[in-house]
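Novice: Please find the sequence and the predicted model below.
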Amino acid sequence: MEWFTSSDYWLSRLVFQRGLAAVYLIAFLTAALQGRALLGERGLTPVPRFLERMPFRRSPSLFHLHYSDRFFVCCAWLGAALSAALLVGAADRAPLAVAMVAWLVLWLLYLSIVNVGQVWYGFGWESLLLESGFLAVFLGNEHTAPPVLILWLLRWLLFRVEFGAGLIKIRGDRCWRDLTCLYYHHETQPMPGPLSWFFHHLPRPLHRAEVAANHVAQLIVPVLLFTPQPVASVAAGIIVVTQLWLVASGNFSWLNWLTILLALPAVDGRRAADVLGLPRPPALAAPPVWYEVVVLAATALVLVLSYWPARNLLSGRQLMNYSFNPLHLVNTYGAFGSISRSRQEVVIQGTGDAVLTPDTVWKDYEFRGKPGDVRRMPRQYAPYHLRLDWMMWFAGLSPAYAGSWFTPLIGKLLVSDRATVKLLRATPFPGTPPTHLRARLYLYRFTTPAERRATGAWWHRTLLSEFLPPVRLEDHGSSRT
């Protein structure tokens, strides 16, 4: 079937697959390095306890068959090794069937982690990686031209990511409609980056222009992905540029990078190769019949499952970042339907004093990415995902977001649990554990340019309230788990 494949997109597929392998690599490294402290048998939300109450049909995962910390870490490192192999082109050197199995194994491993990841894996980019990874299974390798149906399904996925995000904004916070959301967003976003302070202090008319441009990029441009070339390529390019703007202004794990990768299959690879002076691909044999059958079956499955996300886009009660099936095959996306006007940060503090007095000196625990020390410039961590730092941002929004993990975190810090402390940038008690811990809620704001010049500080903070009163190890039973 000549219509089944198109060699015009060989370069687009190549870059997409290599980039997706890189994202998978980062995701598996995150699991390998943070999983034991967050999800381990002695972690903040242990997987074994989760599996006791969660049936396989609701959360399919290899860990229903067996779980141990060693097995979890082995799965994560296996995923990282396989991702690295695909990143350097191993799939293109293997037979088509073997390449497809390799991508399928990656998807199964990461699905297994996400489905036991609980609050730590409740982010939209987890489902986005799984849905992208599932489609990548059927993209083939250099032994066959890219299948047109899967290329269109990738555009459909990108459309839902962008158009869904645009709709959730227009339907949500009023500041998106009056173009004022970026007066606040750069300061109040979950994890500011090194340029966020500068973005925040851009002139307000430029902030309004940013919001207007965002609406164009998310509500109009995605429709053009389904138009003939070169218009579709131009639309993809606009999406790439807007995503790079987001990369520069904050830390959103691999969300922006994965969205950029999803735009690439919409680019006419033949024309891109001509512009870049790359050789044309050699003539490729017709794909095997079994491959055509598998691609057609996968396409039919995705189209059937697309009913629920499509209905959600049209609904006045649009869901954001929601999976309609436990395999995360076809999902709905969106972010920042509402914008916080102020930034509240939970700061954990400890002391070594045996008896608390008004003169007790409390020392702050410092996290890697979230704001703490007012003189510390925000760091760039994305696409790596600092899961605990993100959840601390949610805790600042409401104590309800900290219900399952904050008390265990305090318990681990009271005994200076090694795995937990590794998640932090610095502990003020590197030797003897603290005698008491407390948490306080602070209002953080970016300093003005004048304050920055005078003090060298990036942030100014004001105490709001007590988040957790002082506790001791003797009063904290969960610290012994």
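Specialist: Great, that's in hand. Residues are numbered from 1 along each chain as shown.
Novice: CA atoms for contacts and neighbours, from now on please.
Specialist: OK.
Novice: By residue count, what's the longest strand in the chain?
Specialist: strand 459-472 (DSSP state E).
Novice: tally of neighbours for the closest residue to residue 39 other than its chain neighbours?
Specialist: Using CA to CA, 6 or more residues apart in numbering and skipping residues adjacent in sequence, the residue nearest residue 39 is residue 46, 4.6 Å away. When neighbours are defined as other CA atoms under 10 Å, residue 46 has 21 of them.
Novice: What of the one 3 residues further on?
Specialist: By other CA under 10 Å, the residues close to residue 49 number 11.
Novice: before we move on, what about residue 246?
Specialist: 15.
Novice: Distance-wise, check it relative to residue 206.
Specialist: 15 Å (CA to CA, to the nearest Å).
Novice: Where does the spatially closest residue to residue 481 that is not a sequence neighbour sit: helix, strand or coil?
Specialist: Nearest residue to residue 481 in three dimensions, chain neighbours excluded: residue 42, at 6.3 Å (CA to CA, 6+ apart). Under DSSP: H, G, I helix; E, B strand; the rest coil, the three-state class of residue 42 is coil.
Novice: Tell me if I'm right that residue 42 and residue 478 touch.
Specialist: No: between residue 42 and residue 478 there is no contact under CA atoms under 8 Å: 10.4 Å.
Novice: higher neighbour count, the two?
Specialist: residue 42 (20 against 14).
Novice: do you know how far that one is from residue 305?
Specialist: Remark: distance between residue 42 and residue 305 (CA to CA) = 38 Å.
Novice: which residues in the protein form strands?
Specialist: Going by DSSP E, the chain shows strands at 322-323, 331-332, 343-351, 363-364, 366-367, 424-426, 436-446, 459-472.
Novice: neighbouring contacts of the last one?
Specialist: When contacts are defined by CA atoms under 8 Å, 6 or more residues apart in numbering, strand 459-472 is touched by residues 346, 374-375, 414, 435-447.
Novice: In ChimeraX, how would I select the buried members of those residues?
Specialist: Command for ChimeraX that selects the buried part of those, burial taken from 16 or more other CA atoms under 10 Å:
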select :346,374,414,435,436,437,438,439,440,441,442,443,444,445,446,447
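Novice: Just give me the neighbour total for residue 357.
Specialist: 8.
Novice: ok, now the one 10 residues further on?
Specialist: Neighbouring residues of residue 367 were enumerated by other CA under 10 Å; the total is 22.
Novice: so it makes contact with residue 422?
Specialist: No: counting by CA under 8 Å, residue 367 stays clear of residue 422, with 10.0 Å between them.
Novice: re the thing from before, just name the most buried of the strands of the chain.
Specialist: strand 331-332 (a mean of 26; mean count of other CA atoms under 10 Å).
Novice: can you list the residues that contact it?
Specialist: With CA under 8 Å, 6+ apart, strand 331-332 has contacts from 127-128, 131, 160-161, 164, 306, 309, 312-313, 319-324.
Novice: Disregarding flanking residues, what is the spatial nearest neighbour of residue 284?
Specialist: Per CA to CA, 6+ apart, closest to residue 284 is residue 144, 5.9 Å.
Novice: another structure for you, compare them:
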Amino acid sequence: MEWFTAPDLWLSRIVFQRGLAGLYFVAFLSAALQFRALIGERGMLPVPEYVRRTRPRHTPSLFHWRYSDRLFATVSWTGAALALALVAGAGDAVPLPVSMLLWLVLWALYLSIVNVGQTWYAFGWESLLLEAGFLAVFLGNDDTAPPLPVLLLLRWLLFRVEFGAGLIKIRGDRCWRDLTCLYHHHETQPMPGPLSWFFHHLPRPLHKAEAAANHVVQLVVPFFLFAPQPVATAAAGLMVVTQLWLVLSGNFAWLNWITVVLALSAVDASPLTGDRPLPDPPLWYVVLVVAVTVLVLVRSYRPVRNLLSRNQAMNRSYDPFHLVNSYGAFGTVGRVRDEIVVEGTDDPAPHEGTVWREYGFKGKPGDPRRLPRQFAPYHLRLDWLMWFAALSPGYARAWFGPFVERLLDGDRDTLRLLAHNPFPDAPPVHVRARLYRYRYTTWRELRATGAWWHRALLREYLPPTRLRKPVGEP
């Protein structure tokens, strides 16, 4: 079985599995704590309405069989508990078939959530977690040496993530080709982190060096993942360093962390740890892994065709199970940052002298004096969608109105998604939204004002609105 196993990579398998299980835990935790306001029975985009107009074969999910908020919470917390058990090593403490079943259940539960999550779950890292999670089902445990075909499929996934992101940049915004995109990116990215202000103010020659290094790591280095060791380890190491740099510079949910975990699966630590004797795999397991390998390679046709296309698409799934997908990010970079500021008043008839009080979001910029926080790998879904809504009202047409209605209704679950509710005793009578242009302050402005952002009013985004009838009333 020398052609099938890679005993030198036993530690790589452990690190990958434990890291992936940790990210599964974060994903299920995010679902459990946010779903009621977003897609619950009284949410902005309720699951029951969605499943009524979709077919199970297009969006396979156990929620097509039955939906209730209690069932969704059970699925989310069960997934989180199972993920923690796998982090603790439960997959290696049980027989191989049971271990595979645990990983399969974890994947199926999260697939059920993603496929009814609608726009709140329309991010590349959701498909990436599912694709990596599907491969993890067949990676085995201590009952057998790591299967080389699955480890190579993980590298193939990492290759598509990095190379796809590199191509979408080179083909997209001109600033990637002239190495100036990072003059703007740290300021205009969806959700800045606590160090993003400092990254933005790095010298421009360093920004150009960052962009050039990014191109090398994403367009050249991925090919070396399939080279003999230690070249593959060195290639993976460069990717890890690049991803950790991105972790420091912004909040991108678990995108960077799952890329790190994938890269670590290619690292050969045997020169430091030595060999670890493991049993040969049973025949049924070999046959199953070979069949899955063939399936993934066949399903890779459309993602490869997308990579080669001049009209390359980012973050696209080609089947309802998210088995083999296309990835990419920031094909274009914004030059300016607009933010929606949501305000309320208890004045029954707003006028020029009306006092409006601002709602505070947990992650997205709001109060100019508030330093952005670090949340990744946790995903603040509402905050991310507010960035898209500021780009164009079309991105928010389905959910922004229901969001405002729930603020007017004082909906507890919606208010839990926010950092500050300026109406703790009773909901406002009117809510409005205004669009502001944000930019980072300079060092001098920061010292003088204590503000990390400067903002200027652009226009009204939503005029003062009041509740006509209680939310949920027909």
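Specialist: Yes, it's here. From a predicted model like this one, the values you see are computed outputs, not experimental measurements.
Novice: Adding distance to residue 7 of the first structure, write the strands of the first structure out as JSON lines.
Specialist: As requested, the strands of the first structure are exported to JSON lines (distance: least, CA to CA, whole Å):
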{"stretch": "strand 322-323", "distance to residue 7 of the first structure": "33"}
{"stretch": "strand 331-332", "distance to residue 7 of the first structure": "29"}
{"stretch": "strand 343-351", "distance to residue 7 of the first structure": "50"}
{"stretch": "strand 363-364", "distance to residue 7 of the first structure": "57"}
{"stretch": "strand 366-367", "distance to residue 7 of the first structure": "48"}
{"stretch": "strand 424-426", "distance to residue 7 of the first structure": "48"}
{"stretch": "strand 436-446", "distance to residue 7 of the first structure": "50"}
{"stretch": "strand 459-472", "distance to residue 7 of the first structure": "52"}
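Novice: Name the stretch from those that approaches residue 12 of the first structure most closely.
Specialist: With CA to CA as the measure, strand 331-332 is the member of the strands of the first structure nearest residue 12 of the first structure (23.4 Å).
Novice: roughly how far out does that closest one sit from the chain middle?
Specialist: Mean-position distance between strand 331-332 of the first structure and its chain equals 14 Å (CA atoms, centre = their mean, to the nearest Å).
Novice: The second structure: matching residues for that one?
Specialist: The alignment of strand 331-332 of the first structure onto the second structure (TM-score structural alignment) spans residues 325-326.
Novice: Average offset of the matching stretch relative to the first structure?
Specialist: On superposition with the first structure, the mean distance recorded for stretch 325-326 of the second structure (mean CA distance after the TM-score superposition for the first structure) is 0.3 Å.
Novice: What's the local residue count around the closest residue in space to residue 208 of the second structure that isn't next to it in sequence?
Specialist: Once flanking residues are discounted, residue 208 of the second structure sits nearest to residue 179: 5.0 Å by CA to CA, 6+ apart. Neighbourhood size, residue 179 of the second structure [other CA under 10 Å]: 20.
Novice: how about residue 290 of the first structure, what's its match in the second structure?
Specialist: Using TM-score structural alignment as the criterion, the counterpart of residue 290 of the first structure in the second structure is residue 284.
Novice: what's the distance between its match and residue 230 of the second structure?
Specialist: Distance from residue 284 of the second structure to residue 230 of the second structure, by CA to CA: 32 Å.
Novice: who's more crowded, those two?
Specialist: Legend: neighbour count by other CA under 10 Å for residue 284 of the second structure and residue 230, higher for residue 230 (15 against 8).
Novice: Isn't the more buried one up against residue 269?
Specialist: No: applying CA under 8 Å, one finds residue 230 of the second structure not in contact with residue 269, separated by 9.6 Å.
Novice: And for residue 318 of the first structure, nearest residue in space, chain neighbours not counted?
Specialist: Residue nearest to residue 318 of the first structure in three dimensions, not counting chain neighbours: residue 312, with 5.4 Å by CA to CA, 6+ apart.
Novice: List the contacts of the counterpart of that neighbour in the second structure.
Specialist: Residue pairing (TM-score structural alignment): residue 312 of the first structure is matched to residue 306 of the second structure. Neighbour list for residue 306 of the second structure: 312, 313, 326 [criterion: CA under 8 Å, 6+ apart].
Novice: Include distance to residue 190 of the second structure when you put the residues you listed into CSV, please.
Specialist: Listed next are the contacts of residue 306 of the second structure as CSV, based on distance: CA to CA, whole Å:
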residue, distance to residue 190 of the second structure
312, 22
313, 19
326, 21
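Novice: from these, which single one is nearest residue 90 of the second structure?
Specialist: Of the contacts of residue 306 of the second structure, the one sitting nearest to residue 90 of the second structure (CA to CA) turns out to be residue 326, at 31.5 Å.
Novice: could you measure that closest one against residue 182 of the second structure, distance?
Specialist: 24 Å.
Novice: Burial check on residue 52 of the first structure, number of neighbours?
Specialist: The burial count for residue 52 of the first structure: 9, using other CA under 10 Å.
Novice: Next: residue 310 of the second structure.
Specialist: For residue 310 of the second structure, using other CA under 10 Å, the count is 12.
Novice: again, but for residue 474 of the second structure
Specialist: That count, for residue 474 of the second structure with other CA under 10 Å as the rule, works out to 5.
Novice: Over to residue 470 of the second structure?
Specialist: 11.
Novice: now swap in residue 354 of the second structure and tell me
Specialist: Count around residue 354 of the second structure with other CA under 10 Å applied: 12.
Novice: which non-adjacent residue is nearest it?
Specialist: Excluding the flanking residues, the one nearest residue 354 of the second structure by CA to CA, 6+ apart is residue 347, at 6.8 Å.
Novice: Now do the same contact list for residue 437 of the second structure.
Specialist: Listed by CA under 8 Å, 6+ apart, the contact set of residue 437 of the second structure reads 336, 337, 338, 339, 455, 456, 457, 458.
Novice: what does the second one align to in the first structure?
Specialist: The reference is to residue 337 of the second structure. Using TM-score structural alignment, residue 337 of the second structure pairs with residue 343 in the first structure.
Novice: Mean deviation, the lengthiest helix in the second structure versus the first structure?
Specialist: In the second structure, assigned by DSSP state H, the helix with the most residues is helix 10-38. Aligned to the first structure and superposed, helix 10-38 of the second structure gives a mean residue distance of 0.4 Å (mean CA distance after the TM-score superposition for the first structure).
Novice: aligned partner of residue 402 of the first structure in the second structure?
Specialist: In the second structure, residue 402 of the first structure lands on residue 396 (TM-score structural alignment).
Novice: So the residue nearest to its match when sequence neighbours are not counted versus residue 397 of the second structure, what's the distance?
Specialist: Take residue 396 of the second structure and drop its neighbours on the chain: the residue closest to it by CA to CA, 6+ apart is residue 389, 5.1 Å away. From residue 389 of the second structure over to residue 397 of the second structure the distance is 8 Å, taken as CA to CA.
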